[in-house]
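K.L.:
okay, predicted coordinates and the sequence, questions at the end:
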Amino acid sequence: MNYIAAAIAIFGAAVGAAYGNGKVISKTIESMTRQPEMAGQLRTTMFIGVALIEAVPILGVVIALLLVFK
């Protein structure tokens, strides 16, 4: 059962991060087309947001490893 729980934890984290990254990137591109002069600032903010979103699957992997090697 621990293996199934670990797989669900990783799957949920990966799906959530993929959805979050897609929304952040699509809204950033939309904002860049509306205001091209803000592209540099928007890109920087996007990279920070993507980095924070990518921390979620890393935590999911840590939780999964804790469940497997309990």
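P.N.:
Yep, it's here.
K.L.:
going by C-alpha atoms from here, please, whenever you check contacts or count neighbours.
P.N.:
Will do.
K.L.:
surely residue 67 meets residue 1?
P.N.:
No. The pair residue 67 / residue 1 is not scored as a contact, 9.4 Å apart, by CA atoms under 8 Å.
K.L.:
take a look at this one as well, against the first:
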Amino acid sequence: MVVGVLALATPAMAQDAAAAPAGTNILTGAAIGAGLIMLGAGFGISRIGSAAVESMARQPEVAGNIQTGMIISAALIEGATFFALIVCMIAG
């Protein structure tokens, strides 16, 4: 939140409305959105991985099923991440 305010406040205060480029705020917002998407996906996949490894350590007999579920969940998160990144690229 603070980074977004600081990134958008400087061009807003330094330029007149008529002199500002048309897509400055949109490109900045798309870049910040893409960064947040990657952070969220990385955090989500790391949580899945840590929970799966902990579960496999507790019950080694079902490690194959846990690993399969982990891979499917990580693939779904990556798919949603790619869709969100494409939306950010199109918006920018």
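P.N.:
Thanks, I have the structure now. Everything quoted here is computed from the prediction, not taken from an experiment.
K.L.:
picking up where we left off before, who has more neighbours out of residue 67 and residue 1 of structure 1?
P.N.:
In this view residue 67 of structure 1 and residue 1 are compared by other CA atoms under 10 Å, and residue 67 has more residues nearby, 17 against 8.
K.L.:
what helix or strand is that one on?
P.N.:
Taking DSSP states H and E as the definition, residue 67 of structure 1 sits inside helix 39-68.
K.L.:
run a quick neighbour tally on residue 50 of structure 2.
P.N.:
12.
K.L.:
how about it, secondary structure?
P.N.:
Here residue 50 of structure 2 is recorded as helix under DSSP: H, G, I helix; E, B strand; the rest coil.
K.L.:
aligned partner of it in structure 1?
P.N.:
In structure 1, residue 50 of structure 2 lines up with residue 26, judged by TM-score structural alignment.
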